[in-house]
Structure formats: structure tokens, C-alpha cells
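> Please work out how this folds:
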Amino acid sequence: MGEINREKQYPRAKVPLKVIIIGAGIGGLAAAVSLGKRGHDVRIIEFAPEIQEVGAGIQCAPNMLRMLDRWGAGTAVRKTGVMLGSIHILRWEGGRMLGSVPIKQTHGEQFVVHRADLQMALLNKALELPNVRIQTNTLVKGVQFTPAAVELGDGSRIRGDVVIAADGIKSTVRGRILGDDKDVAIPTGDAVFRVVLTRDMLREHNPDLMPFVEEKKAIRWIGPDRHIIAYPVRNHEIYNMALAHPDRGRVDESWTTVSSKKNLLSEYQGWDENLIRLLEMVPEGDVLEWKLCMHMPLIRWVQGSCALMGDACHPMLPYVAQGAAQAVEDAASLGVTLSSITSKDQVPLALKAYEKAQKARAEHIQQSCLQTRAALHLPDGPEQEARDQKFRALSQGGESDDKWNDPQMQQFLWGWDAETKAEEAWRGEFPSQ
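Coordinates of the predicted model:
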């Protein structure tokens, strides 16, 4: 099974800090583990009354799994995750195979997991650390950059040495850090349905479709203006499907809005019969839909002793499956830079080093998502035929217009070691250290 027990013992930070993290999503919990394992005093403040099981499947790419293994959270993820062996690309009409890409594990294993399982693995790891506390049901109303502090909804104030805003795509801290340089959400023209089927549903209604949930493969159906990614999670008990389609103006940028089964089926009329049979099994009320927006690169991630991370500063379109991985990389990077300082006066420099290590990379990945969307959604015709020809060559190691499958892009995405890159960025700030 590869790197099953690779938990690392980190040296204690030279200057242990009082760290305030806003948000207990994947990014915030990852930051708590990364900093907590190095001896910092970490306090997570979460608005929700409890940390609940939400979402569905998520891809745990090698660049993320590498960090989870070092933090000791990889073992739990592997217990319920599914290690993918290949990615199959199918044509929308008739489901003909256009290409099959074996996952060679050159950069490590590619797992797919339930988002809640990943979140719980990080939560449990964070709570194992005596220096990490989580405060739920608490609103952060304001943030102070220097000296670092947050103001809570009840008017009280918590002071720290550093504030990390992991408060997601609708971050309230982002606007304060940017000031007049606003973040603008630009609609891509797409929305996404998210549905899950259980193994029992398939067994009962369409037993001949059981291979979809049983096999260790992801499937990408592609067609005009639409594409679908599907794979099993939770030890092959759940089949997870995300279905991109033209935005009909029904939903906003939130992935908890319930849509109708009629809306779902109407978008894929005439598509692969097996796909339609899968979608017909989805219970009414279980179709989630959200609008996909592109976010342009921010002018800055850092102000004084406060930094943005994860979706708060680089929301990712789902086309190259790096949203959670980039949040985990941010957490790893912050763990390194904030543990390298020799006095608390250097906190702003440590945050600048983190920004230097991760910002250009995250922005490049954001842009690659748009290229992949364009390639996947081509109308039938000469361009689509040329693209499909490339897909046929993929099993022999050819290049791909689908950046998630492209060997060069995989090297860039999956071969990255966020801790090493953060060390390099910090040495750039202080070459003598």
C-alpha cells in the first residue's frame, strides 16, 4: 500500500506563536495540524455550531497525500478512500472509450475519498494535540493586522501573534486584507450537479452497473458544453458524481443548494445510456447544484500578521481536482515559515515567504482550470475530433488537453513538495539562516 505510516516528528518551532485560525474546514484544520505539530498554541474559531459531515467525493492527489502522511492523517484517509488505478475518458454519445490513462504512481498514490472522511481525519489529528483548541458557534466580526487580533460577534477580542483566515470562498477577512482591491467572482457560464449513489442502490436496481462502484477507476464523460467526473469512495460503498453543465441562473456560488431531478436529467438527454440509468436512480431531493465562478488572482494574500489561505485566496474550479490539495499545501507552507522565525517581529516576513512559495503556483493552477474546461466542452466537430485523437494516444504517454490527465501537468501538480518549497522561500528571505 505504499507510504502507510510516514508520520514525521517535526522539530519544535524556535519561537512558539499564539495562532488564531478562522474556519475549521479542510484548510483550517490542516493549518492547525501543521502548526500544532511544531508546538504553536493554536486556536480555531468556527462559525458553525458543530463540525458536520458535508460534501461528497474529493480527490486526494499525491501532493496532498504526501503532507497528510507526514502529519499522521494519511492512515485514516486510506482506510476509507479508494486508490485509483486508471482514468477512463468516455464520449457523451454511446459511452465509447476515447482514452484510458493508467495512474503510474510516479508521484505517489491517487486516492479519492469522501470529503467528510478527510475533514474528520484532520480534525481527529488536530484534537490529539494538547496545544490545539477548537471554538465552535462563534462569529468573527473583525480582524486586526498589527498586532494580530480578532473581534468576535459578542464584542470580545482575542489577541494572538498571527491570524490565519481559512474562512472559505465567501471569506469576510479577504475584503479587509484587499481594501479597495476587490475580489470579483466572474461566472464561468457553468454550474455543477453533485449526486451520490450507494452500492445498495446499484445492487437493487441495476446490478449490471455494479462495476462502476466496484472498480478502482475514475470516469470522465465529455460532450458539448458538459462533462462529468465519477468515482467510488468509502471503500466502494458510495459512487460520487459531479456533473458540469450550462448555468441556468438557478443557483449561486454555494454547494449546498438542492436542485430537482428533472433539472438533472434534462441536461443529459441523449447521453450514454449507462449514465442515464445511473442518474435515474438518484433520489429526488438528493441533487445538489452550484454555480461555478472564476476568481482572478488577488493582489495580495497577506497584511501585517494576517494571512489568507485556501479558498479564501485562491478558489479553484473543480476541473483539475486541486482545491483541497492547494489548501493543504498552504497549511504545510505556513507550518514551515512560521516555525523558522527567530523573533515575533518576523511574523510578517514569514507570511510573505509563504505567499512567495504558494501564490504564483496557485494562480497558475487556477488558470489551467479554464483551459481544461474549454477542452472538455468542445462542440462536436473538427476540434473535438482532434482532441479525441490526443485522448487515444494518452495510454502511450501523449500530451492531453485535459490538464488533469496531462503527464507534464501531473508532474507540476503532483511532484510538488510544499514544505521544501516553503523552506526555499524562507531561505530567500534570510539566506544566512
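> For the rest of this, base every contact and every neighbour count on C-alpha atoms.
OK.
> Okay, residue 152 and residue 140: tell me how far apart.
4 Å (C-alpha to C-alpha, to the nearest Å).
> If you count surrounding residues, which of the two has more?
When residue 152 and residue 140 are compared on other C-alpha atoms under 10 Å, the one with more neighbours turns out to be residue 140, at 22 against 16.
> this one as well, want them side by side:
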Amino acid sequence: MDKIIIVGAGLGGLLLAFLLEKASLDYLILERMTTSTMPLEGGGVIPITSQIQPLLQQLGLLDALKQLAKPVSHISVYEANQEQKGKILCNKLGAIDKTVSFSRYGYYTLVISRPELYNHLVGQLPKEKLLFGKQVENIVINSTRDSKATCVCTDGSSYQGIIIGADGAYSNVRLSLYRQLKECGRLPAQDHKPLQYQYRSLVGMTQPLDPDRFPVVKAEYSEIQVLVSKGSRPFSCWCVPMTRNRLCWLLDEELPGPIDCPEVEDWSDMKETIQMTCEKFRALQSPLENTLMGELFDLTPEGTMLSLPREEGFHFTWTHGKIALMGDACHKALVCGGQPFVQAGYDAVNLANLFYAYSRLVDQNASDTTASGALTATSSCPLEDLAVRLRSYESDRRSDALKAVQGSHVFGKIMSRQGWTGTMLRYIFLNYVPQFLVNSIIGDRLNSDRAQACFLPSVTMTNLD
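Sure thing, here's the model as predicted:
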């Protein structure tokens, strides 16, 4: 079978690499970053939910990640009115009990910093399988269906094989593929639309904090605190206690209307945007008692904050020939629901199972050909076209991935919507929707089919009945 070229060493691409390594399939990762590690300061938080942990356990990764992560107990939601005279008080609307994840599904939700998760995964893969400083600028679609696809990098190098675009929301693989499909009239109308965002996020990770001043960081379990702040400068903010007495915070500011994302990620105004956002919200109350947003800003190492558009969207064309997209390259969900890592992992295991089965078929076909005395494997009965199998990956995953994007959008709206309607939605959701109903309608559905690799010993999971 052809070599599998994974474009992008994001979390989904790395999980696919782990699976291919376990399946003894030939692969190579092309990553545009020039270094193999991310600085530990900054980078935001990744929720690892019960949906993805059986796969991580199957790969032998979960125990080590638990040492780097913190289990979540609750998500507590507050509101505050900036126009209130005197000391601003945060009114608690309610809380989501996350410990049910362990009692019902066998795993706590974990929170881990993105750099620590990334560095750990990269460190476990063979160094020769990762090429850094490889910015892919173009994909060449070959004319014959059974020929390899080619990706061309900005340094002039090129790589042939089965191309997997795991290069994020601003995927160059997707852009190149869609441009060529559009030129020949084969790109569906719904894929002509760009991703959009209506919120801009400021993200930071504090230095280790004094647990006497910030007792929330010393608890064994992470109680996530969410504040929806109303007034002339409305915003919502998440504070997530992490390991080593650190706090990850995320401030969301709603924009006047939806904005189309550019084709190429633009970081040119990052520094100016961060400075303006910090000045705008510095004097306002944070989710933590007796703590202003400015104090969180000051406790965050200089130069580590990120200002990011909160993109979301869905692409309907995932494959063409021997090219396939995965993760944020084809479905971009909001991080708050923990779905981006989960859905990228599901894409990875679906693709790995597909490649493993196909490689077995290739090997069997070659063996049968040799036994029959034929000169070449190509003279035997033709194999099922790999492109057909990749299209089956697309059809198998598309519905669930779309539901994840839609569900994350709804959850994000509930947790950040301003105005009276937003308050009522949050209050009803947190206080009047029975927990068992949330579990049976949402939790059980999400955990009903926790994908695993078919070529590894299966992990026994908690029975939802």
C-alpha cells in the first residue's frame, strides 16, 4: 500500500500517526512548525472527555496523560452586572456536575494544556516519521484514479502517497483541493462558503499561583468557573484550574455580526488586538472572587496570550481520489464542549481501521498472485479502489461530526449569550432540566459508540444500560 502522508502534526494527525504506528503501516508527518516542541506557557486548554479516553487507553497513552491533566468536578456558571454600584457580586445560576462522567461512563473529563498534550504525543513517536518546517502549499491531483497524490512544499520538496489533510481550520490541503474541484465544476455549492466567527477569544495560562490567594487551584478536582458579564462591555470568561497551581482563562467577546474567515490565517494584528482587549476589560470582575480580569492578565507570562477568532463551520467534501481531510480541516467545532479533539480522534481511528483492512487486502492479493505463479500483483483480480473506501469514511463520519459542530454551537450560545434570553436559557438549563435527562439525551448519545482500533485489543467500557 502507498505511504500515508499526514499533513499537519495537530492532535488529530498525531493520533492517526499513533494508530498507523501500531498497525505497522508506512506514514510520514509534514508539519509547518520548525520546532518539535511547543513552549509550555500559554496555548490554552484541551478537554479530554470520556468519549476519547478508551482510544487513548487502547493506545497506551491515557495513564501518562492523567499525570499531566486534572479531572473536572463541576462547571459553575455565574452572571454579573457591570453597572451595579459598589462591589460587583457574581450571581451563581447553577452548576453542571461532571463527576457523573466517571460513575456513568468510567472516565472523568480531564483538562490538560495544549502544549503539554502536544509535546507528550510528539515525544512518543519515532523522530524520523516527523518532518518539521514543511509548509504544504499545493496538492497535485493525478489524472489516473489509482495513482498517488502529491503534495508540494514551499521549500520545493514534494511527497507522494495517500494525502491526509490534518492541517487545521485553515487547511492548505483543503484550499488546494477545493480550488481544483471548483475549477472543474465538481465542488458542491455549500463548500464555496468560508468558515465564520462571531466571537473573538483572548486565551492565556497564568504562572503558578499562590494557593492561599487562589484556593481554587489547589483542589484535587478542577471546578471550572464561567462568568457571563453584562453591561456596556459585555463578555464571558472561563477559568479552568490546571495542574501545578496554574489557571487557564478564556475571554470571549461577541462581535456585532458574523465575520467570514480569511483563506489564510492572519496573525499580523495579534499584538495590537491583545493590547486593546486587555485595556478594555482590565477593570472588570473575573469569575474568581475578589479578582479583576487585569490581575489574571498580569499573572500571565508576557508574550504568551493568544487572540483568536472563535471559528466554527462544516465542510461537506472530505475526500477525492487518494486525498482525505480530517479534524478541523473539515469540521470545526467550538472547544468548550470538548468535541474538536474527540471528533479528530474518531476520524483518525476510522481512517486507521480503513487503511489496516485495505493493507490486509493488498497483502492477501499479492500473496494469492505469487501462489498462482503470476508475474505481477497487478495481473490478479483488481482490488477495491481506495477512493471508494475513503468515500465510505466520509459518509460514515459526516453525520456525527455535523451533530458535534451543531451541538457545540448550541452549548456555546447557552453559555455566552447576552441579554434576558441568555439568562433564562442558562437558568432553565442549569436548574430545571433534570440531570438524568441530560445524561440520557446528550451524554449517552455521545458515549454510545466510542470508537476503537479494530487491530488492537479492545478496552472494556462501562455499560450504559
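> Would you pull the TM-score for this pair?
The pair, once superposed, lands on a TM-score of 0.80 when counted by TM-score structural alignment, normalised by the length of the first structure; 391 aligned residues with a C-alpha RMSD of 3.1 Å.
> The counterpart of residue 339 of the first structure in the second structure - how many residues pack around it?
Under the alignment by TM-score structural alignment, residue 339 of the first structure pairs with residue 356 in the second structure. Counted with other C-alpha under 10 Å, the neighbours of residue 356 of the second structure add up to 21.
> what's the distance between residue 356 of the second structure and residue 112 of the second structure?
Looking at residue 356 of the second structure against residue 112 of the second structure, where the rule is C-alpha to C-alpha, the gap reads 30 Å.
> Which secondary structure state is assigned to the equivalent of residue 412 of the second structure over in the first structure?
Matched to the first structure by TM-score structural alignment, residue 412 of the second structure sits across from residue 373. Secondary structure assignment for residue 373 of the first structure (DSSP: H, G, I helix; E, B strand; the rest coil): helix.
> contacting residues around the residue nearest to residue 373 of the first structure when sequence neighbours are not counted?
The spatially closest residue to residue 373 of the first structure, leaving aside those adjacent along the chain, is residue 319, at 6.5 Å (C-alpha to C-alpha, 6 or more residues apart in numbering). Residue 319 of the first structure makes contact with 369-370, 372-373, 404 under the criterion C-alpha atoms under 8 Å, 6 or more residues apart in numbering.
> now for these, which pair is the farthest apart?
Considering C-alpha to C-alpha, no two members of the contacts of residue 319 of the first structure lie farther apart than 370 and 404, which are separated by 11.7 Å.
> ok, residue 295 of the second structure to residue 249 of the second structure distance?
The span separating residue 295 of the second structure from residue 249 of the second structure equals 12 Å under the rule C-alpha to C-alpha.
> can you check residue 193 of the second structure too?
Where residue 249 of the second structure is concerned, residue 193 of the second structure sits at a distance of 31 Å (C-alpha to C-alpha).
> ok, the two, which is more surrounded?
Between residue 193 of the second structure and residue 249, counted using other C-alpha under 10 Å, residue 249 has the larger neighbour count: 28 against 13.
> Am I right that the more buried one is in a strand?
Yes - read with three-state DSSP, residue 249 of the second structure is one of the residues of a strand.
> I'd say it and residue 237 touch.
Yes - shown here, residue 249 of the second structure and residue 237 form a contact pair, counting by C-alpha atoms under 8 Å, at 7.0 Å.
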